[in-house]
Structures are given as C-alpha cells and as structure tokens.
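1. Provide a 3D model corresponding to the input given below.
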Amino acid sequence: MTFKKSRLSAQHSNNITEKPEQPTDPWAIFRALRDAHTYYGLRAGQLQTLQAMLSFLKPGQGETVFASNSELCRRIGGIDERTLRRHIDRFVKLGFIQRHNSPNHKRYRVSASDGTCLSFGLSLAPFFERAHEILETAHQHQQDKRDRLFIHKRILSQLARIDEDQGASDLTAEFRKALRRKLNLTEYQALFARLADTMAEMSTAVDALETSILSANDGQNARQLSMSKKISIDLEREAINEPPKIGLLTNVCEEACSFSQHPIKTWNDVEAHARTLAPMMGINSHQFQAAREKLGVWKASSAIFILLQMGSKVKNFAAYFNSLTVGIHAPKFNPESLLNRMAQRTVVGA
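-> Take a look at the predicted model:
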C-alpha cells in the first residue's frame, strides 16, 4: 500500500498541515521495525498498537490516524485506553509519531477548495520519513544476529572438542554457563577469543613444559631443537608403569615439598600433599580425580609437584595439568623422565 501526495498551501507552515507521504510500503517498514524492536526498546504490545494505527491509513488519505482511542483499542484487541496512551507516548518519545491536537481534542481533517488540508490526529509522517533508517537498522540487526549465532556454534564446537580430548571440566562448564546469558556480538567475540587462548595454552602445554626444563647452559641450540619438535622426545617414549623413586620427586620438586609440614615418605603422603596443593594452583578436586582415574595416583600427584616446581614459567596450571593428565598427551606422560631432566638441570646449574 502506497500513499498519494497531498498538495500543500505555502501559507500553512505550522505542524498541523498535512505533509507529503513517503512512497514506501508501510508494512515493509513495520516488519523492519518489528525485526529491530529490541534496538528501539519496543515491546510486542507497543508494536500491536502501531500495527493497528497503520491499518487505519488509506491510500491517498495522508499519514494521519483519525480513529478515536476507543476505536484503536477495539482494533488492537480490547486494551484499555490508559495502556494505549502509554504506547502512543512511547512512539512520540522515539520520534515515530507526532500529535496534532485540535482545539477540542477530536481527530479529523478539513479541506479547502484548492485541496489544502488541515489534519488533526496522530501523524505517522515521522515513521515514514525514517524508513531508510529503520530498514537499515533491521538489516544490521539480522546480520548481528547471524554473527552471534555463528560464534555461539563455534564456541560450542570447541567446547565439545575439549570434552572429547580431556573430559568434562569446570573450564568447559564455565564457558557453557556464560553462553546461557544473553550476550551481544562484542561479548561473544571476547568469549571466543578467551577460549581460543585457553586452547592454545593447552595444545602447547607439554612443549612449553619441556622447553622450560632445558638447561640454561644448553644454549640457544637446545631451545630451538625443543621448539622444532611438536612432541618432545620424552613423551614419544612409551610411558612406564612404575612410579619414580619418591626421593627423586622430593629432591627435584623442592617448591612443593616446602609447603608440607610433614616429611613426604610414601605415595600416600605425595597424594595427600598434591590434593592440598592443587586448589592453590587453580586445579579443583574434580580435575585431580579425573587425572587420578585416567593415569593413576602417582602420575596425577607427580604432575602437581612438577608443575609447581616450574613456577612462573607455567602460565595456566589448570590447563597444563589437564593437557598432561587427561588430554591427548596423557598416554605418554612420563614423570620420571621429566624429573631426571630437571635433576640434570639442577646439577649443571650448580
């Protein structure tokens, strides 16, 4: 439905003179506004009011609604006049409607013989004048919605990969909890970037750990050799089934032992102390238990001691722990080999 332009007299410059209509389908504009209603802060009831008002417009009869409040209420579906006035006030505030009140507050139109009109009612001219803005906003809103859905699915896909490699954890649960909130595009992008950083840390955890325990005296050549290998020599070896000597663990991992109030003599002592240290490192009991069930108590506990000995060289204890114990590197995690190399470093450094 389009609207034919009315002739205007130059002598009528006030806002109650009927303005030319915009040659745009009003229902196309309405659908665009409906699609972008959250951008304008509109609710469903308010859109129904606008829809009813548009239904009173007739081709060639201008852009002003002359129906009374009672007629509008009936067409909307029986809302009360108080609610109707609130809806109209909202559209006036947004700049989509102008009130042109007559002296007796009735809504009507009078015409001169030359075709000039004076209209008293609810003018939807601003709504039509902003057609381009509304259509563009709706298009951008749809693009934004598609991008948000795309990133949402990408995050879920990455979380599924983490769960498949390492099992469910508090890390993935935290991201899924964030996804339950209503996020804007910027927040989705930030969440995805954070997840990508976390996965990068986890994928390079073993390489970074191996690099960090090389002797400083080995020089640049040894560092480059370690960085050139996607999987370290130690991890390529089949993991042994026997635990290292406790003396090797306690002598190398002095940092972990310094927090113990009692001598560590058995693997039960090691496990008990590892469970005490884990929360201090951001590793919760569920992660430790999952590692224990997959690799056994001595490997899970050794990982805690070894990572703590690395100190500031490890950026994210929880991510590294998962990668070593329940991730793709877990089957070849060899604590004894790592401890021996750390011991050699200590001797060379001395």
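2. CA atoms for contacts and neighbours, from now on please.
-> Will do.
3. what about residue 69, how many residues nearby?
-> When neighbours are counted by other Cα atoms under 10 Å, residue 69 registers 15.
4. what's the closest non-adjacent residue to it?
-> residue 81 (6.5 Å; Cα to Cα, 6 or more residues apart in numbering).
5. OK, contacts around that neighbour?
-> Residues in contact with residue 81 (Cα atoms under 8 Å, 6 or more residues apart in numbering) are 69, 70, 73.
6. for the chain, what spans make up the strands?
-> Along the chain, counting by DSSP state E, strands occupy 64-65, 98-100, 108-111, 117-123.
7. right, and residue 97 touches residue 130 too?
-> No - with contact defined as Cα atoms under 8 Å, residue 97 and residue 130 do not form a contacting pair (11.0 Å).
8. the more surrounded of those two?
-> With neighbours defined as other Cα under 10 Å, residue 97 and residue 130 compare such that residue 97 has more, 21 against 14.
9. quick one, what contacts residue 195?
-> Contacts of residue 195 (Cα under 8 Å, 6+ apart): residue 155.
10. sorry, back to before: measure the residue nearest to residue 69 to residue 146 for me?
-> 38 Å (Cα to Cα, to the nearest Å).
11. one more to line up against the first:
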Amino acid sequence: METGYITTPFGRRPMTLAMVRRQVTTEQAAAASSVDKWRVFRDVGDARSRLGLQDRALAVLNALLSFFPAVELSSEKNLIVFPSNAQLSARANGIAGTTLRKCLGMLVEAGIIIRKDSPNGKRYARKGDEGDIEDAYGFSLAPLIARASEFAALAQDVAAEQRRFRIAKDRLTIVRRDVRKLITVGMEEKLAGDWAAAEACFIEIVGRFARRPTLPDLIASLDEMSLLHEEVSRMLETQEKIEKNDGNDIAFGCHIQNSNTESCNELEPRFEKKQGEKSVPTKRTERKGEPEAFPLSMVLRACPEIGSFGPGGSIGSWREMMSAAVTIRSMLGVSPSAYEDACEVMGQAAAAIAIACIYERAGHINSAGGYLRDLTAKARRGEFSLGPMLFALLRANSRPVRASA
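-> From the prediction side, this is the model:
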C-alpha cells in the first residue's frame, strides 16, 4: 500500500524540507516488521516533553490508533487511518475542532504521523472487488514503526533524567535540613563563627529556590547548599571564639577595603587558636587538576568575569579555566613567581580559582600580587580555604528571583 511516493498536504498547509525527510526516512526504515501500537504509544507519551507534545495531542494520537483494527502495526498492512474530525473528536473525549486540528498539526510536526491527503482534502478509502482497501487517504501511522526504537530510547532517557531529578531533590532536601539544624546548634551553643551570617546565607539560598525547578536548578541549589554545609560543619568542628578584632567580619568573608595584605582577612574566615595548638594544613585533594569540592559550574557562577577569557568567550573545562587564569594573572600584574608559588602550594586549579576571585574583586584590591602571596602564605600554614571566598562571591553575584504572584 505504501508506495514510497512523497505526498504533499492539501490546500494551504505548507510543505517543509523536514516533512520530506521524515517521509523518506520512514520509507527507508520499513525493515521493522511490526510493533505493538500501544507499547509505542506509551513510549511516545513518556517522551512527550522531548517531542514537544502536549497531553491533548496524546489523546488525539490515542484516538487515531483506536481506528487501526489490529494491535500490531505492520509494514505489510495498510497503515493509513481515515476518521473524520467528528469521529476523532468523539474518541478524544469531545475535544473541540480547533484544538483537534492544532493537535493533529503537532503530531505531524513531531514526525509521529504523516498526512496523506486526498485530492479534495477529505479522508476516505477505496476498496476493491474483494473488499480489500486499495487506496486510502488520511493519516499514515508508518512513522510509529520506523521510529519505534528511537521513541523507546527517548522514553528511557527521560526516565533516567527523572531519576536524577528525584535523587538531586532528595539530596537537596537532606542538605537543607542538615544545614538548618547545624546552624541552630551553633547559635544555641554559641560556638565559633558568625552564625547570624550563616543563617542569612541559608535564607538567601532557600529564597532563590524555583517553584518548579528543573534538574539544572536543583544541581545549582545543591552546589550552593553543599558549600554552605561544608563551611558550617568546619565552624562547628573548630569550637573556638572569633578574635575580638575580627568581630565585625563574618565567617564567609567581607569586602576588601585596602591593600594591606598583612592585616586583612577578607573572603576567608579566621578563628582563634587554642594555646599550643599548631596549624594543620587543610588537605584538599585534586583529581587531574580539578578540586573535588568545587564543580567548575559553581566557580563560573561565582566568577563570571573569567568566562570571557576562554576560547570563544566561554570556559568548558578546567584546562580552559587554568589557561584563562594565566592570561588574567598577567593583566593583574601578578608576577610569574607569585603565581607559580600559588600553584605549588594550592594546586593549579585552586590557584586558578584564586586568580579568578581576585579578578572578580579587582576594584577593591590595590596589589593583586601581594594579595595572592598573602593567600599562598596562609594556604601553606593551613589557614586558607577557597570555600569562603567562593561562597562570598556566589552571594554577591547571585540575583534574587522574584516570586510570581
């Protein structure tokens, strides 16, 4: 019945190159002998977000399939169904005629069905002397056979993404709960750290939660909340009071006001040491130059200015990040020896992050080289962590999202 002839729609309906390609692809994929029409329908339904289909379009597709008498769609059978709009509307829960035509257009545009219009645009079939259908005009269901494996793969991909979404949502819920309770412990026990600032950060992050988050939204919120969890946990473990002369500084860092790198404690926390206590360097392992605690996406959100120095105006890997940092190092007037010393003590990726943070706050620093040397010295003594610096910039560069009315 399917002749391979490329057909065009009736009347003013346009013909596009994409429709031609779909017809050719459908004809070439005739090797698939048969598929269960309802199994394919379920796959299309699961993958509807990827195919650009709405629920009503699925109801119309379900009605079209109901006019095909067999359960199996086979290339050996006539795959064209030809119900009238009135019949389709009745089987699609009484859908309005305008909506019905729109949904049919969506199914055609998505490559789910193919139009085979008659000379006058009507849908009908001609039968031979023995009662068999010789020719029919309506909608061809052949793409459901040709693309059955594609629809199945899309459905599996959507299911996997939904699993990742649920996992990320569960993790965010747990981390949010943990941070809230840990901050409460710090405030009630009056432990070291500015817990009011920690609580303000927590409220700010929660306030940016989207009402209907996507997977990237959840990952971004989870990154920020995890970093806050790391800092709050470290503050709890210290259990010491902040130095009196640092009373106005918050544990997550303050703006740099001058270039005196010997006395400034901006962007990183400081705590008093117990008598006789020795500073123990913080061990931050790196894997192929990538700090395990800081995803590249988080760094780029905290330091967006460095992105324009990547190839093509964007950064997509840690190698590109470190290359851009070398360029910025020269622009800031940081000597090669100072940067090499930072790379040796912090690691190449961590040094690149430090340079990006300094460039982000360049207007507040008179001597970038001196400031980097100060950070390197503190890192050598185990008194410097990138976390507070990044989190301070994340807060500064994040724009609060207005809740819709």
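12. just to revisit the earlier point, let's have the strands of structure 1 in CSV, adding distance to residue 48 of structure 1 and mean neighbour count.
-> As requested, the strands of structure 1 are exported to CSV (distance: least, Cα to Cα, whole Å; neighbours: other Cα atoms under 10 Å):
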stretch, distance to residue 48 of structure 1, mean neighbour count
strand 64-65, 15, 26
strand 98-100, 18, 19
strand 108-111, 23, 13
strand 117-123, 16, 23
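13. ok, which of these comes nearest residue 334 of structure 1?
-> When the strands of structure 1 are compared by Cα to Cα, strand 98-100 sits nearest residue 334 of structure 1, at 76.6 Å.
14. what's the mean gap between the closest one and the aligned bit of structure 2?
-> Following the fit onto structure 2, the mean deviation recorded for strand 98-100 of structure 1 is 0.9 Å by mean Cα distance after the TM-score superposition for structure 1.
15. which residue range of structure 2 does that strand align onto?
-> Matched against structure 2 by TM-score structural alignment, strand 98-100 of structure 1 falls on residues 114-116.
16. identify the residues contacting the matching stretch?
-> Against stretch 114-116 of structure 2 from outside (Cα under 8 Å, 6+ apart): 7, 8, 9, 23, 108, 137, 138, 139, 140, 141, 142, 143.
17. so where's the longest helix in structure 2?
-> If you go by DSSP state H, structure 2 has its longest helix at helix 148-189.
18. can you spell out which helices and strands pack onto that one?
-> Judged by 3 or more Cα pairs under 8 Å, 6 or more residues apart in numbering; DSSP states H and E, helix 148-189 of structure 2 is in contact with helix 37-46, helix 195-207, helix 215-238.
19. what's the angle from the longest one to helix 148-189?
-> Taking axes from the mean of the first three to the mean of the last three Cα atoms, to 10 degrees, helix 215-238 of structure 2 and helix 148-189 form an angle of 30 degrees between their directions.
20. relative to helix 195-207, how tilted is helix 215-238 of structure 2?
-> Using the same axes, to 10 degrees, helix 215-238 of structure 2 lies at 170 degrees relative to helix 195-207.
21. same check, this time on the first one
-> Comparing the axes of helix 37-46 of structure 2 and helix 195-207 via the same axes, to 10 degrees yields an angle of 140 degrees.
22. next, the mean deviation of helix 37-46 of structure 2 compared to structure 1.
-> Helix 37-46 of structure 2: mean distance to aligned residues in structure 1 after superposition is 1.3 Å, counting by mean Cα distance after the TM-score superposition for structure 1.
23. since we're on the nearest residue to residue 209 of structure 1 once chain neighbours are set aside, how many residues are nearby?
-> Nearest residue to residue 209 of structure 1, sequence neighbours excluded (Cα to Cα, 6+ apart): residue 314, at 7.3 Å. Applying other Cα under 10 Å, we find 18 residues neighbouring residue 314 of structure 1.
24. go on, residue 77 of structure 1?
-> Residue 77 of structure 1: 11 neighbours (other Cα under 10 Å).
25. same check, this time on residue 200 of structure 1
-> Neighbours around residue 200 of structure 1, by other Cα under 10 Å: 12.
26. distance of the equivalent of it over in structure 2 from residue 182 of structure 2?
-> Aligned counterpart of residue 200 of structure 1 in structure 2: residue 230 (TM-score structural alignment). For residue 230 of structure 2, the distance to residue 182 of structure 2 equals 11 Å [Cα to Cα].
27. repeat for residue 250 of structure 2
-> 17 Å.
28. can you check residue 82 of structure 2 too?
-> Separation of residue 82 of structure 2 from residue 182 of structure 2 (Cα to Cα) stands at 65 Å.
29. same check on residue 239 of structure 2?
-> The gap separating residue 239 of structure 2 from residue 182 of structure 2 is 13 Å, by Cα to Cα.
30. residue 375 of structure 2 now?
-> Residue 375 of structure 2 sits 28 Å away from residue 182 of structure 2, going by Cα to Cα.
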